[in-house]
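Asker: got a predicted structure plus its sequence, pasted below:
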Amino acid sequence: MTLFAVLFEDDQQNAAAIRKEYLPRHFAFLEANAASIRTAGPLSREGDAFAGGLWLVEVETAAAVDRLVKEDPFWAAGLRKSVKVFRWNQVFAEGALL
């Protein structure tokens, strides 16, 4: 398995309304895909509303990451302005080198 960092930037037009309507479905999606999406959460700038999101995903291929991104209700609703996917090699955790 390969670890990927997935960085989302949100389209701010109608973002609040989309989040409000689709958040329960987004959370259900994350829970249903917990075996692959290891951690997830929103990104914001100091004092600003949500600016995007970050996932750490463990799957076989970048194509599998792309499928997850496109299955997310936030993607289908048009919340996401852009997505960047990077392979990620964890070398440090909980105060220790791995």
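Answerer: Here it is on my side, so go on. Numbers count the residues shown, from 1 in each chain.
Asker: only C-alpha atoms from now on, for both contacts and neighbour counts.
Answerer: Fine.
Asker: which parts of stretch 16-25 are buried?
Answerer: 18-19, 22 (16 or more other Cα atoms under 10 Å).
Asker: my read: Lys70 touches Ala77, true?
Answerer: No. When contacts are counted by Cα atoms under 8 Å, Lys70 is not listed as touching Ala77 (10.3 Å).
Asker: quick one, strands of this protein?
Answerer: Assigned by DSSP state E, the strands in the chain fall at 2-10, 37-44, 50-59, 80-87, 92-93, 96-97.
Asker: any chance of these in JSON lines, plus distance to Phe27 and mean neighbour count?
Answerer: Formatted as JSON lines, the strands of the chain follow (distance: least, Cα to Cα, whole Å; neighbours: other Cα atoms under 10 Å):
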{"stretch": "strand 2-10", "distance to Phe27": "16", "mean neighbour count": "20"}
{"stretch": "strand 37-44", "distance to Phe27": "10", "mean neighbour count": "15"}
{"stretch": "strand 50-59", "distance to Phe27": "13", "mean neighbour count": "20"}
{"stretch": "strand 80-87", "distance to Phe27": "16", "mean neighbour count": "14"}
{"stretch": "strand 92-93", "distance to Phe27": "26", "mean neighbour count": "8"}
{"stretch": "strand 96-97", "distance to Phe27": "31", "mean neighbour count": "8"}
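Asker: structure B:
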Amino acid sequence: MSLFAVQYFYAGDPDAMAEVRPTHVEFLRSLHESGALRVSGPADGGTSALLIFQAESKEELEKTLNEDPFWTAGFIGERPIREWNPFFGSIN
């Protein structure tokens, strides 16, 4: 298993995003409860987010993230996924 740093850069009407947010949060909650999502949260005043995942491969993670309601609704304009190997500290 590898760690991956994912950035979400939001691109959507805030009111429309607010309508979909509960299903997006539930999607992320289920990934966190399964252990795949290690930590996540908003960044840059809420215009983006940083998410750290544990997955077998980038391709597997991308397939999973394609099911995020924010992604399917078109609210994520950019979503870089990078394998990440931290040198210091840990994510428990």
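Answerer: Structure received. All figures in this text were calculated on a predicted structure; none of them were measured in a lab.
Asker: overlay the chains and give the TM-score.
Answerer: For this chain pair, the superposition-based TM-score is 0.86 by TM-score structural alignment, normalised by the length of the second structure; 88 aligned residues with a Cα RMSD of 1.4 Å.
Asker: could you save the strands of the first structure as TSV and add columns showing distance to Phe29 of the first structure?
Answerer: Formatted as TSV, those follow (distance: least, Cα to Cα, whole Å):
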stretch	distance to Phe29 of the first structure
strand 2-10	16
strand 37-44	10
strand 50-59	13
strand 80-87	15
strand 92-93	27
strand 96-97	32
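Asker: in the first structure, which helix has the most residues?
Answerer: For the first structure, the longest helix by residue count, based on DSSP state H, is helix 15-32.
Asker: against which helices or strands is it packed?
Answerer: For helix 15-32 of the first structure, the packing partners by 3 or more Cα pairs under 8 Å, 6 or more residues apart in numbering; DSSP states H and E come out as helix 73-76.
Asker: neighbouring contacts of the helix it packs on?
Answerer: With contacts defined as Cα atoms under 8 Å, 6 or more residues apart in numbering, helix 73-76 of the first structure is touched by 18-19, 22-23, 25-26, 29, 69-70, 80.
Asker: before we move on, what about stretch 1-21 of the first structure?
Answerer: Residues external to stretch 1-21 of the first structure that are found in contact with it (Cα under 8 Å, 6+ apart): 50-62, 65, 74, 77-89.
Asker: mind running it again at 6 Å?
Answerer: Applying Cα atoms under 6 Å, 6 or more residues apart in numbering, the contact partners of stretch 1-21 of the first structure are 51-60, 79-88.
Asker: before we move on, back to that, for the buried residues of stretch 16-25 of the first structure, could you give me a markdown table that also reports distance to Ala96 of the first structure?
Answerer: As requested, the buried residues of stretch 16-25 of the first structure are arranged in a markdown table below (distance: Cα to Cα, whole Å):
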| residue | distance to Ala96 of the first structure |
| --- | --- |
| Ile18 | 40 |
| Arg19 | 36 |
| Tyr22 | 38 |
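Asker: which of the residues you listed lies closest to Arg45 of the first structure?
Answerer: Nearest to Arg45 of the first structure among the buried residues of stretch 16-25 of the first structure: Arg19, at 17.0 Å, using Cα to Cα.
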